[in-house]
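Asker: kindly return the folded structure for what I paste below:
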Amino acid sequence: MSNSGRKKPRLVADKRYGAPKASSGAKPRKPSPKRAARPRKSRSRNPIVRFVSGVFSWVFRLVWGIGWRLGAVVFLLLGLAVGYTYTTLPEVDEFLDGRARGSVTLLDREGDVFAWRGDQFGGVVTADTVSPHLKNAVIATEDKRFYMHPGVDPIGIASAIRINLSEGRGPLQGHGGSTITQQAAKLLCFGVKYDRTQWESEAAYIRDCRRTSLARKLKEAVYAMAMEAKYTKDEILSIYLNRAYLGGGAYGAEAASQRFFGKGAAQLSISEGAMLAGLLTAPSTLAPTANLERSQNRASVVVRLMRDQGYISASDAATALAQPAELSEAAERQAGGYFADWVMSSGPEFFTRDTTEDVIIRTTLDQRMQTAAEEALSYIFENKVREGSKAQAAIVVMSADGAVRAMVGGRKTRVTGAFNRATQAKRQTGSAFKPFIYATALELGYSHDSTVVDEPFCLDVPGSGRWCPENYTRNYYGRVTLTDALKNSLNIPAVKISESVGRDLVRKVASDFGIESDLDAGPALALGTSESTLIEMTGAYAGILNGGSSVTPYGLVELRLLGDEESLMGTTGGIRERVIQEDAARELIWMMHQVVQSGTGGRAKLPDREVAGKTGTTQAARDAWFLGFTADYVAGVWMGYDDNTPLTGVTGSGLPAEIWHETMLRVHEGVEPRPLPMLRPAPKPAPSQPVRREPQSGNAIENLLRGLFGAQ
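Answerer: Predicted structure coming up:
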């Protein structure tokens, strides 16, 4: 095939070596016109602008050059610090219980918890075992980005600084922007353990761990990031739930749940979980035992946060807001009040106040009777005492063996660590002491219908001169029986009988019945000038009820360590030695029954059962007493001012007897009436001379008499 007439194709090589020369007869190829080059615009700048721009450019390059290098160094140092801290962290189990002290849990006579002391823990919980409502409430309240940050939340910190500045505080004052991990790090005190030898007190140690500064914040951040590297998120949350203080002496979710609601942390409802989560910001102030309404208001804020963050539905939130969490009955009783304080003081310190173990103490307390005593006292002061009065009162209720069932140590009943007027106040007993004079006389052979002459009477007291006692009425009643003398609380017959049987014997009988305070050695002993505590006096009356044997009042029944079945100590009191014979005690009970039936104790009378007792009023009415018993329980009431101011218009036969009446009415609700264990003599005329009977042989007082005065 011919290719004549066709243009010869160009070869690739032509491009390398240039175009071939045009052959003769070929038209030269016109060069393509070149685009005209754009002339460069000359930029004329102000020299000042060029200088400033150059300076800024130089500074930027300098700062950037230093900045990224410095940032790299800081990042490296931070990494090294986090890495080192990581190596110091123990296994998570070691961080779940960090109390410096143990706890004491007190149980009533039925085995129900009524009080706690020390640092209550309750047991280890985890993020998986607690109620999901509590877990969600804590995250919603304390750290909503908990599962997203590496231990430190820059967004939270920036927000906290903005809020603090807008409210006129310093950037680190007020809101801290701390994550749950950072709070857990602070609760761990960055791994520094409490050492008694290095710290003035545990409180000082805690204050140092909680103080805020820039350096502490940096340390907190390092420790938090190390924790994030070492533990899972749920393990960190578990540390927080076990370590956080939630008020009322409760450390950790389980203790707080038991303390406030009487249930485990796994059983909490939405409203209960919200209440516990709300306590984290200010546990002492917001604790429901301190102010339930304030705690409920805070919980309602937490419920709304849970709703807004999608943890609960709107209907669940509405239900929780309509039905806020309430305290359990034990929590409502605060911390056991005066009774719990007394029991704690009666046990060994290393198992009560200074324990490092978790201790369980079973007690004699009857919570129904405790409520009865508190309600009775409140009723009398609200209805019978003038408004604004500073007068105080105390009540003790016990069984005949000395087991204390209720105790009120003052008008403010829901207190802890307060002055206990039932056990700590030593006051003159007044005529409440007289039963021990007549107990001595009955033991020595006198009878309830023996007589004594009530007449002007004086004694010469060595070192004091002539002493002439008077009756409260300042009248004289001639020859009276011992029963009438006790019933009407006559002073002169009491002094005469005391002098007749011997003051030393009266003091011994009173002391043997349990009145341990120093007793007056003079003749005024018979008028109750000696001091005693209410619990001593009530215990002494219990000895009369039980047939003449002394008792040691007690509240502690058993002490053991948590988890142990074997007890470390048992009952600390009970019935002791016999003081007077049973016949003498039964006769005395009958005489004291007449005090209530037709004497000074009439206001203590109960409608459905027999009562025996005795009133007491001291000089100038500085103290007023009523002590008495039924067949089932003994109760004592004292009333007066802490500063010994005289009472106005109050005697033992008045308000104290009424408090006793109101207390025992409530105490005996549902209790079948039983007759008093007393001698019931047939009525007969009083003899003209004192009738004496021989004391039973082998009696301790008879032996003492023989030793003092020789055989008669």
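Asker: going by C-alpha atoms from here, please, whenever you check contacts or count neighbours.
Answerer: Fine.
Asker: can you map out the strands along the stretch 551-700 of the chain?
Answerer: Taking DSSP state E, counting those that start in this stretch as the criterion, the stretch 551-700 of the chain contains strands spanning 556-561, 574-578, 612-617, 623-629, 634-640.
Asker: let me fix that: the stretch 401-550 of the chain
Answerer: Under DSSP E, counting those that start in this stretch, the stretch 401-550 of the chain gives strands at 404-408, 427-428, 451-454, 459-461, 465-467, 478-481, 531-532, 549-552.
Asker: figure out how far the third one is from the centre of its chain.
Answerer: Relative to its chain's centre, strand 451-454 lies at 54 Å (Cα atoms, centre = their mean, to the nearest Å).
Asker: what sits up against that strand?
Answerer: 476-482, 490, 492-493, 496-497, 686-691 (Cα atoms under 8 Å, 6 or more residues apart in numbering).
Asker: what's the answer for the second one, then?
Answerer: Counting contacts by Cα under 8 Å, 6+ apart, the residues outside strand 427-428 that touch it are 528-533, 618, 623.
Asker: compare with the first, here's sequence two:
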Amino acid sequence: MSDTPKRKRPLVADKRYASKTRTTAKKPAKKAAPARRKAPKKRAKRSGITGFLTAIISWVLRLIWKITWRLTAVVCLALALAVGYHYTTLPPLEALLDGRASGSVTMLDRNGAVFARRGDQFGGVVTANSVSPHLKNAVIATEDKRFYRHFGVSPRGIASAVRINLSEGRGPLSGHGGSTITQQVAKLLCLGEPYDPSAGISEKQYEANCRRNSIQRKAKEALFSMAMEAKYSKDDILSIYLNRAYMGGGAYGAEAAAQRFFSKSAASLNPAESAMLAGLLTAPTTLSPTNNLDRSQNRAATVIRLMRDQGYLTQAEADAAQASPAELSAEAEAQVGGYFADWMISEIPDFMRSTTSDMQIKTTLDQRIQLAAEEGLNWVFENKVREGSKAQAAIVIMSADGAVRAMVGGRKAKVSGVFNRATQALRQTGSAFKPFVYAAALDLGYSPNDLIEDAPYCQNIPGSGEWCPRNYTNTFKGLVTLTEALKNSLNIPAVKISESVGRELVSRVASQFGIESDLAAGPALALGASESTLTEMTGAFAGILNGGSSVTPYGLVELTIMGDQEPLMGRGGGIGERVIQESAARQLVYMMEKVISEGTGKRAQFDGRELAGKTGTTSAAKDAWFIGFSADYVAGVWMGYDDNTPLKGVTGGGLPTDIWREAMMRIHAGLPHNPLPMDAPVPQSGLGDTQPAPAPQPRRNEGTIIDQVLRDIFGGSGSGSSGRAPSGGDR
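Answerer: Predicted structure coming up:
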């Protein structure tokens, strides 16, 4: 046994790191036993009626889901095929920018200045990026504020429109349409269906058909819109819209409208002008500034508020635009054209109206004279007609060869496409017809100094009984010269002369002078019982001024297709064949000069000029006329009511004569005093003017031979005046 104690182990760790050469054998770790999967809990089956109902509902829902996704897939496929089909039919962008059905007409006055534009005006192609940014923003703000975010159709917009329509008591598709700009372009393109004249419908019917709102049409419109969205970019679609949309005043597209209303390019429009054009898209004809500037400005104010609300304008910019609303340019004011321009459009042959070519018409219009006519009419209505009167008036002014220098077809001059009382209104002529009775007599050899008896006179009209004409004053003057009978507008002498020379001759003379309307067949022909237009009557008086030759009033001098050198048609009127001898015409002018210097037309006098004319008032004063001329111009004035209401206290020698004087006085300002082409009758030596004078061959009058002839025909001049007859002579 050893005494040595056991050696204690040092209080140090064993070698912490094993030698690189020594390895320590590690016992392999025991594999963990795989975890047992818990068996899923089985749902407790519901028994009874609850379980049965749950199973049925679950089955129905699965069936609905299967049907729905399959049906959705079929619909999407059909939709894609339909959109794809329309996609293949869409033409290149360039083919869609000018969609006019007819061309424009530019009218030049006698000096070559543009005074009117008509037809479908197209100022040139613009793009969404070439127009003023203000115009682009105004159109989007007004027509489709989500334009850049939808796929051609706006479900939200449609739902909103249907809700508004139903709330206002209309059908879901009546009224607000909820159409996007893309859908509006689809309508403008008529869903790719071009107009076919051989289809048997008019262009208006075609356009109405394109814009109908049936469910089938709206569905096709949606497909066409989505196809456009796939074919063209958003800016391309907006460009089509800015080129094809009608903006009033005959202007199609932004460039034409900018030139038409503001005489500037669409690229340089300011916010106020842009807002006005965008506002026109809702109702271009009603809101057109050439029709109603105030209404157009009010609509533009609404557009400016929309632009401000959507962030296109700052508050300061909106306030500035509201404070300075857009105004028509001076050129646009002058280029309305009014009644004269409408008349020119009616003169274009039918076969040329459907062309898409732009035309230019040189006309006879004198804008200085046109302004004078308008001012003269307005002055009389403002100063001599009671306020609120609905009476209308018309003026036509022409040269002796029938070249129409001015035309006013109603009290509103700055209009287009309205009823033209100068060319369309057929009205009884009254005593304004009497110069043609005396023209027939003078051409047969009567003298202005021949005598006729103004006394009670009656005729028995077969089938009508006794007819007894009366004078306006219901008095009789006894023996009078033809000149006195005309200047005082006496009815009985006019009827006697007409019966003496023959109604057929009087009708023929009037027709050859240019009165194309049917003339009365009875003795009342001499008193203007027939109807005519103011333009016809004024043209007939021009024939008297020019020495007795017929006149066809005309305004068109030359019509040319833009770009062509040779005109397609030339002047359609002017002086025609001789109707009466020049000597007879000069004597008639002398007699008509007495109407103004001494007779019923005294109020027409101005500046000491030689003037001739004739007043006219119809039975019951439904129409009042004054037609007369200087050596330079012929002017006709008609006044009355459109519904034939009698005029109160108005005769041809009253307000119509005043209008004539005011217009002619302005027209002749600065012109020399030229003498009328007239010959005073030379009395026989030693005889007074009221004595019978030798007449040119054929000799047919001696003293009061007219009365003797009538006594032989009718058995006396008549002693009673109980029969009713026109009394259309003037004071």
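Asker: one step back: now the contacts of strand 451-454 of structure 1: which count as buried?
Answerer: For these, a neighbour count by 16 or more other Cα atoms under 10 Å gives the buried set as 479-482, 490, 492-493, 496-497, 686, 690.
Asker: from those, which ones fall inside helices?
Answerer: Judged by DSSP state H, these include 482, 492-493, 496-497 as members of helices.
Asker: ok, which stretches of the stretch 501-650 of structure 1 are helices?
Answerer: For the stretch 501-650 of structure 1, helices defined by DSSP state H, counting those that start in this stretch occupy the ranges 503-512, 534-545, 582-598.
Asker: who wins for proximity to Ala318 of structure 1 among those?
Answerer: helix 534-545 (50.9 Å; Cα to Cα).
Asker: show me what that closest one is packed up against.
Answerer: Applying 3 or more Cα pairs under 8 Å, 6 or more residues apart in numbering; DSSP states H and E, we find helix 534-545 of structure 1 packed against strand 392-398, strand 549-552, helix 582-598, strand 623-629, strand 634-640.
Asker: to Glu672 of structure 1, which of the helices of the stretch 501-650 of structure 1 lies closest?
Answerer: Closest approach to Glu672 of structure 1 among the helices of the stretch 501-650 of structure 1 is made by helix 534-545 (17.7 Å; Cα to Cα).
Asker: next one: that closest one to chain centre, how far?
Answerer: 29 Å.
Asker: and for it, what are the contacting residues?
Answerer: With Cα under 8 Å, 6+ apart as the test, helix 534-545 of structure 1 has contacts from 394-402, 421-423, 425-426, 510, 513-516, 549-553, 585-586, 588-589, 627-629, 631, 634-638, 677.
Asker: weed out the non-buried ones from these.
Answerer: Among these, those buried by neighbour count (16+ other Cα under 10 Å) are 394-402, 421-423, 425, 510, 513-515, 549-553, 585-586, 588-589, 627-629, 631, 634-638, 677.
Asker: could you export the strands of the stretch 551-700 of structure 1 as a markdown table, including distance to Glu272 of structure 1?
Answerer: Putting the strands of the stretch 551-700 of structure 1 into a markdown table (distance: least, Cα to Cα, whole Å) gives the following:
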| stretch | distance to Glu272 of structure 1 |
| --- | --- |
| strand 556-561 | 29 |
| strand 574-578 | 42 |
| strand 612-617 | 48 |
| strand 623-629 | 44 |
| strand 634-640 | 39 |
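Asker: between those strands, which one is nearest to Tyr86 of structure 1?
Answerer: When those are ranked by proximity to Tyr86 of structure 1 (Cα to Cα), strand 556-561 comes first, at 35.6 Å.
Asker: so what touches the closest one?
Answerer: If you take Cα under 8 Å, 6+ apart as the criterion, strand 556-561 of structure 1 is touched by 343, 346-347, 357-364, 566-572.
Asker: ditto for stretch 433-446 of structure 2
Answerer: 448, 482, 486, 494, 497-498, 501, 505-506, 509-510, 526-528, 580-581, 584-585, 587-588, 592, 614, 616, 695-701.
Asker: repeat that for stretch 499-506 of structure 2.
Answerer: With contacts defined as Cα under 8 Å, 6+ apart, stretch 499-506 of structure 2 is touched by 436-437, 440-441, 498, 521-523, 525, 706, 709-710.
Asker: what about Met276 of structure 2, distance to Tyr246 of structure 2?
Answerer: 13 Å (Cα to Cα, to the nearest Å).
Asker: mind checking which of those two has more residues around it?
Answerer: Neighbour count, other Cα atoms under 10 Å: between Met276 of structure 2 and Tyr246, Met276 has more, with 30 against 26.
Asker: Gln697 of structure 2: neighbouring residues, count only.
Answerer: Gln697 of structure 2, neighbours per other Cα under 10 Å, totals 9.
Asker: for the one 10 residues further on, same thing?
Answerer: Each residue near Asp707 of structure 2 was counted by other Cα under 10 Å, and the total is 20.
Asker: need the three-state assignment for it.
Answerer: Following DSSP: H, G, I helix; E, B strand; the rest coil, Asp707 of structure 2 is assigned to helix.
Asker: that one maps to what in structure 1?
Answerer: For Asp707 of structure 2, there is no aligned residue in structure 1 (criterion: TM-score structural alignment).
Asker: could you report the neighbour count for Val302 of structure 1?
Answerer: Neighbour tally, Val302 of structure 1, other Cα under 10 Å: 27.
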